[in-house]
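Colleague: Sequence plus predicted model, see below.
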Amino acid sequence: MSIKQINNKLLLLLIMLISLSITSYLASRYSVLWSGDADAANSPIVWRAFLDRGFDAFTQWKPTFDNWYFTVYPVNFLFFAIFGDDGLYPLLLSSILFIFLINTTCFYISYKFSGLFASIIAIATLTFTSPDLYSNGYLSHPFSHNSTNAYGFIIFALYLWNIHKKNIIIPIICATLSLTASVSDPWLLASFFLPMILTEISIVIFERKNKRDLFLYVSFFIIAASNIVQYALDLPVHSFKITTFEMMLQNINTAVILTSKILPIFAINEGIAAYFVFFVWFLVVITSAFLCFKAGGKLRYLAIFSVFSIAGIYSSSIIGDQVPHQRFYLNIVPIIVVLCASSVKLRGGKLIILPLVVTLATSLALYINSGPNFKLKSNPVEDYIFFLEKNDLKYGYGSFWGMTMGVNWLSEGNIHITPVYFHHKTGEVNFKDARVQTMKFWHTREFITTNKPSRQFIAISKGNTGDRCKDVDLCVRGVEKQIGKPDETLNYHGIKFLIYNSPINTSL
């Protein structure tokens, strides 16, 4: 290896390290938005149960259909084991790792196709991605689609690398990663798995390639889409439902606005301005894809994969019965960036770099104006824990949403609040049924009577979700009728505590 090659590799490494440093700063500052979130407590709670109960912890845990078992959990559990800590920092490190993998993968692909300048613009654009993705897209949230996104881009890079090779190992890896990631989070089906299959079909058509790899991908896709693994492991499954035509029209408008926020050309992202930004990016993507397709070779299939990945997420978010949200669009920015950057050196592609530079400059301006100046430890759950400890409240019941699971997590097991449902008509507590993202054994006689303090509480908070109280007074009356008047009442930022100096009778 020549001195020039060594220097070039060192430069690439330096660029990636700079990107990692900036990503670490931004992710840590925006972590205040999720550091006490109920979803963030997911793997730490399961980890503790796993250490105590072994694999039975997974039969006791009630996951959502995006269970994260084969994507986020292995990474988080590894960090928990290495650092001997299941608090904020291992989860933050996990989030940074996923963002870094996406950024560097796109950087490397762009470098291979367009050289240093375009790849630097690409990684800079992704490193300083729109702050809207951090604040509303859950980019740095430890349990967001961005973790799945990282697996998707690894699959994307491996797939591109293996084109025109007869290697069977890489297709097996791509198929296996796609299956396990889809079982963990079905979002990957539309964003990467199906686009990979459609790209493979195009290779078979254009190059008369044998259908071995296509058969492999389709077989694994059928397993993933039919939920065979979930049924075998007794995991919840996701059913995609089509919304009404009227709602589709609203979703199109929402998708346009979201695009202008995650790929800003200027600060305004409403009305005509949003449609202008969307139209600009539509033209840029079509032009880049056309240039890459026309160039042939791997660039052709990069374009096909990218277009289907973009189309998969936009179409599913528009026709599906969920309102489009930034968290569903986490593949859009990096896939567009890598598509555009990869086309820069092609004939007619020089101007493609301009939209990337503009969105980079706009995002930088948005960071400067708003400033990610949060303190890493600025966490409302810590104040809540202090309040509970000060009033000797170590065991009780409350709503899942809010800070309940954050307390269970960040109090390091010193305080436990079991999430419960409050009946919307009577206000009474359902002590029997475990909600999703909680442990079933929390609702057993053995758990509630073993080493629990006699001073216990019911925490009632106002909210419109299924397990909170629309009418706090109704729930107070319901609880008093169900288990008696409290010995003491306290209030904390709108949360009403009914405190009993003897164990609560749950009838379990």
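Modeller: Happy to help now that I have it.

Colleague: From now on I want contacts and neighbour counts done on CA atoms only, so please keep to that.
Modeller: Will do.

Colleague: Would you agree residue 285 is in contact with residue 336?
Modeller: Yes. Shown here, residue 285 and residue 336 form a contact pair, counting by Cα atoms under 8 Å, at 6.8 Å.

Colleague: Looking at those two, which is more packed in?
Modeller: Comparing residue 285 with residue 336 by other Cα atoms under 10 Å, the one with more neighbours is residue 336, at 25 against 22.

Colleague: can you list contacts of the host helix or strand of that one?
Modeller: Element membership of residue 336, judged by DSSP states H and E, is helix 332-342. Identification of contacts with helix 332-342 by Cα atoms under 8 Å, 6 or more residues apart in numbering yields 102-103, 106-107, 109-111, 113-114, 118-119, 121-122, 125-126, 262-263, 284-285, 288-289, 292, 299, 302-303, 306, 309-310, 352-353, 356.

Colleague: Please pick the buried ones from these.
Modeller: With neighbours counted by 16 or more other Cα atoms under 10 Å, the contacts of helix 332-342 contain buried members at 102-103, 106-107, 109-111, 113-114, 118-119, 121-122, 125-126, 262-263, 284-285, 288-289, 292, 299, 302-303, 306, 309-310, 352-353, 356.

Colleague: Just want to check the distance between the residue nearest the centre of the chain and residue 331.
Modeller: Centroid check for the chain by Cα atoms, centre = their mean gives residue 144 as the closest residue, at 1.0 Å. Residue 144 sits 12 Å away from residue 331 when distances are taken as Cα to Cα, to the nearest Å.

Colleague: all strands of the protein, in order?
Modeller: Using DSSP state E, the strands of the chain run over residues 395-398, 416-419, 421-422, 429-430, 456-460, 488-492, 495-500.

Colleague: Pasting the second one now:
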Amino acid sequence: MEKVKKSSILPIILIIYGVFVAYRGVFSLWKVDSDIAVFPVMIRYFLTEGWSALKTFHFPIDNWFFSIIIPYGIVFHFFGEQSTLLLVLGAVVFCLTAFFAGLLVFKLSSLNQGLWCGALILAAPQIALGRGGFLLYSVAHNASMLWGLFGVLLCFLSIRKQNIFFLILSGVVFSLSSFSDPWMLPVFVLPIIISSFIMFFLESGRKRLFYTVWFFIGLFVIIFSETHCLGLFPISAIYKKGFTSVNLSWKSIIFTSASVSYYFNFIPLLNFNNFYSILLSEEKRNILLYYIAMVINFFIFFSIVYALIRSIKRKYIFFERENLFVFILFILSILGIFSASVVFKGVNNIRLARYIVNIYYALIICVCLLPWKSMDPSIRKKFYALGFLFLSASILSNKSVWKGPALLSSFDVENEVISFLNNEQIQYAYGDYWGVEAHTITWKSHYEKVVRPLLYTMDYHGFLPTIWTSPNWYHVPSSQKWVFVLTNLGDDRVCPPYPSCREAVLNQFGSPLYIKQKHQVTFFVYAGNKMNLPYDINVENWKKPLSISYDSVLSWKDFYPEIELNGNNLISVDGWEWAKHGVVTTEEYATVHVPVLDRSSTLVRMWVHLSSNKMDQLPVDVLYRGKVVAQWVVPSHESIYYLELPIEPGQNSLDYQFHILNYKAKQKPVNGIRMYRVKVLDHGG
């Protein structure tokens, strides 16, 4: 007993470490965005409007109704809707998922192996906790993993104890959670059906009857999910399922395989937190290095899966056959989600790695279920070595979590919009789901300012309501003003076939009462009866595009006449540039030289394009005439900033500088490359 206690000290320490990293991680890796803020907004709306609101609400396919909306609604009722709580819920879900995984292994094997299972799961790399795997995100498939593992635990107990109550309860859990997120079907339900079918031929007596029952329960869960609770709870889904038609492509194969490195990195000195920014940098040498690392990680992952599959042949290593049932279930879960992602193009982008999050839990559970005492010593040493490499890489990747909250984006669009609405005494506004953070503003203003999301749709040639909205949210009383908010970031920059999204707004909603510009945000102020949106809940009625006649389209220049530069050759930048080959050491300052075209003006307005290939955002001071006139952040993606600079009458040109704060002259070849570029896109005197 003393030996067992000593062997449990290390996993307990790792569990404590993992819980603290999870708590710190939610504040340094995430903020309350529209996908999180919509839940308190939506729950409050449902409680106010009742059943009729549910029937007309625009849910996505993964509606999260029973798995997230109801549990979170209970939490909000007792503890409120504070931002801290909204973020911490992600860490709570992650820790509970690790707990149920460890408890399952404990019930199947031993306490020590259960502790190691929980410890390895909690020791996730930062990219898995953050925007790679979304393990700490409050609203993601990780919540479905929590319900799925809880259901598997009940399923296992129902078979071992031959308990009808556990069987019924587990069936209810799988039915409601699969309806809430159909992702559960290939990850848990189909593996249960196949595993039950296999175990039917390996078992006998009463247990064979239970496997037969579970086979049909699995079929019932699929029908229950696909028919929306047998037709009792029809939901309105705007977008069709992504996993509906075969679409095999090399792109899906590559990205699905590459996504493994977001969860399992066995190369401690290589930090995948910077991988996406490395891709943007177009640095061939570093991209090749990361791709080689991904191939190595995938090869190790595939070798482990292959070893696990081979171990199934040695059935005698499992003390009881229901242990084999769970083992096969998780192997099929790994193979199932990989097959679905590749065949149905589920992961066609490196940022969609969250759709295969089950491989992280399933692989660790299966490895911890192996018979370590009877295992061949040489194989056991290889597993120990891989475990050490995985833990080392994960711990090193989480160093930045302890440095405090992440830097905010280049400007706080939510506060900009709230400030404008307060100053203009306007209550209603509409804007991009992400660029404007519409739901976040509604929640952040304590529902005093109502901002609803609209998304530009190329097929429609206009702005439409998005998911997580109600058609009742798009009616403004004719006596009140409302605002369309347009930023110069993300999706708000491109609205084909219009020259810009500004023309798209003017064409759909007509001439506004007035327009105001503040930093990177444009406010189009309309009266309530001017709105032009399709209110019909039937998505088919949205497919007819708005008519576009460029003879009648209002031009942005009708409101803001601008003097455009003939190309960018008149603008020169000293100090920063794109890297052509290898590692580039940039300078601390960059100077932009801009000609003044209207010499009678006292003000120069311009849009500045600024980007970086570094995932960590860096603060930058904008210097003009020796003074700091603006403070921006160099993001990992491309952003556009608005800048106004005063000039003297008759001035021919002006110079201003960018100064990188916390600049480091010496950069590491792989993780420390910093490249920037400045490009003045538009200029008016």
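Modeller: Structure's in. What do you need? As the structure is a computational prediction, the values presented were derived from the model and not from experiment.

Colleague: what's the TM between chain one and chain two?
Modeller: Remark: TM-score between the superposed chains equals 0.84 [TM-score structural alignment, normalised by the length of the first structure]; 490 aligned residues with a Cα RMSD of 3.6 Å.

Colleague: quick revisit: read off where the helix holding residue 336 of the first structure ends up in the second structure.
Modeller: Taking TM-score structural alignment as the measure, the second structure aligns residues 359-369 with helix 332-342 of the first structure.

Colleague: roughly how far out does that stretch sit from the chain middle?
Modeller: 23 Å (Cα atoms, centre = their mean, to the nearest Å).

Colleague: coming back round to it: export the strands of the first structure to JSON lines and tack on distance to residue 154 of the first structure and mean neighbour count?
Modeller: Below are the strands of the first structure laid out as JSON lines (distance: least, Cα to Cα, whole Å; neighbours: other Cα atoms under 10 Å):
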{"stretch": "strand 395-398", "distance to residue 154 of the first structure": "41", "mean neighbour count": "24"}
{"stretch": "strand 416-419", "distance to residue 154 of the first structure": "37", "mean neighbour count": "24"}
{"stretch": "strand 421-422", "distance to residue 154 of the first structure": "41", "mean neighbour count": "24"}
{"stretch": "strand 429-430", "distance to residue 154 of the first structure": "44", "mean neighbour count": "18"}
{"stretch": "strand 456-460", "distance to residue 154 of the first structure": "44", "mean neighbour count": "24"}
{"stretch": "strand 488-492", "distance to residue 154 of the first structure": "46", "mean neighbour count": "12"}
{"stretch": "strand 495-500", "distance to residue 154 of the first structure": "44", "mean neighbour count": "20"}
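
Colleague: Nearest to residue 98 of the first structure, out of these?
Modeller: For residue 98 of the first structure, the closest of the strands of the first structure is strand 416-419, at 30.0 Å, according to Cα to Cα.

Colleague: wait, what's in contact with the alignment partner in the second structure of residue 62 of the first structure?
Modeller: Here residue 62 of the first structure is matched to residue 58 in the second structure, going by TM-score structural alignment. Residue 58 of the second structure is in contact with 235-238, 466-471, 537, counting by Cα under 8 Å, 6+ apart.

Colleague: Which pair in the residues you listed has the greatest spatial separation?
Modeller: For these, and using Cα to Cα, no pair is farther apart than 235 and 466, which are 14.8 Å apart.

Colleague: Looking at those two, which is more packed in?
Modeller: residue 466 (21 against 17).

Colleague: which residues touch the equivalent of that one over in the first structure?
Modeller: Aligning on TM-score structural alignment places residue 466 of the second structure opposite residue 435 in the first structure. Contacts for residue 435 of the first structure (Cα under 8 Å, 6+ apart) come out as 62, 419-421.

Colleague: I'd like the distance between residue 435 of the first structure and residue 400 of the first structure.
Modeller: 8 Å.

Colleague: and for those two, which residues touch both?
Modeller: 419-420.

Colleague: ok, which stretches of the stretch 201-350 of the second structure are helices?
Modeller: In the stretch 201-350 of the second structure, the helices defined using DSSP state H, counting those that start in this stretch lie at 206-226, 250-258, 260-263, 275-281, 284-311, 321-343.

Colleague: Nearest to residue 500 of the second structure, out of those?
Modeller: helix 275-281 (23.8 Å).

Colleague: corresponding residues in the first structure for the closest one?
Modeller: Under TM-score structural alignment, helix 275-281 of the second structure corresponds to no residues of the first structure.

Colleague: Which of the residues in that helix are classified as buried?
Modeller: Burial within helix 275-281 of the second structure, assessed by neighbour count using 16+ other Cα under 10 Å, is assigned to 275-278, 280-281.

Colleague: just stretch 10-18 of the second structure next, same as before
Modeller: 11-12, 14-15, 18.

Colleague: could you dump those to a markdown table with distance to residue 397 of the second structure?
Modeller: Converted to a markdown table, the buried residues of stretch 10-18 of the second structure look like this (distance: Cα to Cα, whole Å):
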| residue | distance to residue 397 of the second structure |
| --- | --- |
| 11 | 19 |
| 12 | 21 |
| 14 | 15 |
| 15 | 17 |
| 18 | 13 |
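
Colleague: So which of those belong to helices?
Modeller: 11-12, 14-15, 18 (DSSP state H).

Colleague: Pull the number of nearby residues for residue 66 of the first structure.
Modeller: By other Cα under 10 Å, neighbour count at residue 66 of the first structure equals 20.

Colleague: And residue 471 of the second structure, by the same measure?
Modeller: 17.

Colleague: what do you get for the one 4 residues further on?
Modeller: Residues near residue 475 of the second structure, counting by other Cα under 10 Å, number 13.

Colleague: circling back: can you list the helices of the stretch 201-350 of the second structure in JSON lines and add distance to residue 193 of the second structure?
Modeller: Listed next are those as JSON lines, based on distance: least, Cα to Cα, whole Å:
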{"stretch": "helix 206-226", "distance to residue 193 of the second structure": "5"}
{"stretch": "helix 250-258", "distance to residue 193 of the second structure": "25"}
{"stretch": "helix 260-263", "distance to residue 193 of the second structure": "26"}
{"stretch": "helix 275-281", "distance to residue 193 of the second structure": "38"}
{"stretch": "helix 284-311", "distance to residue 193 of the second structure": "18"}
{"stretch": "helix 321-343", "distance to residue 193 of the second structure": "9"}
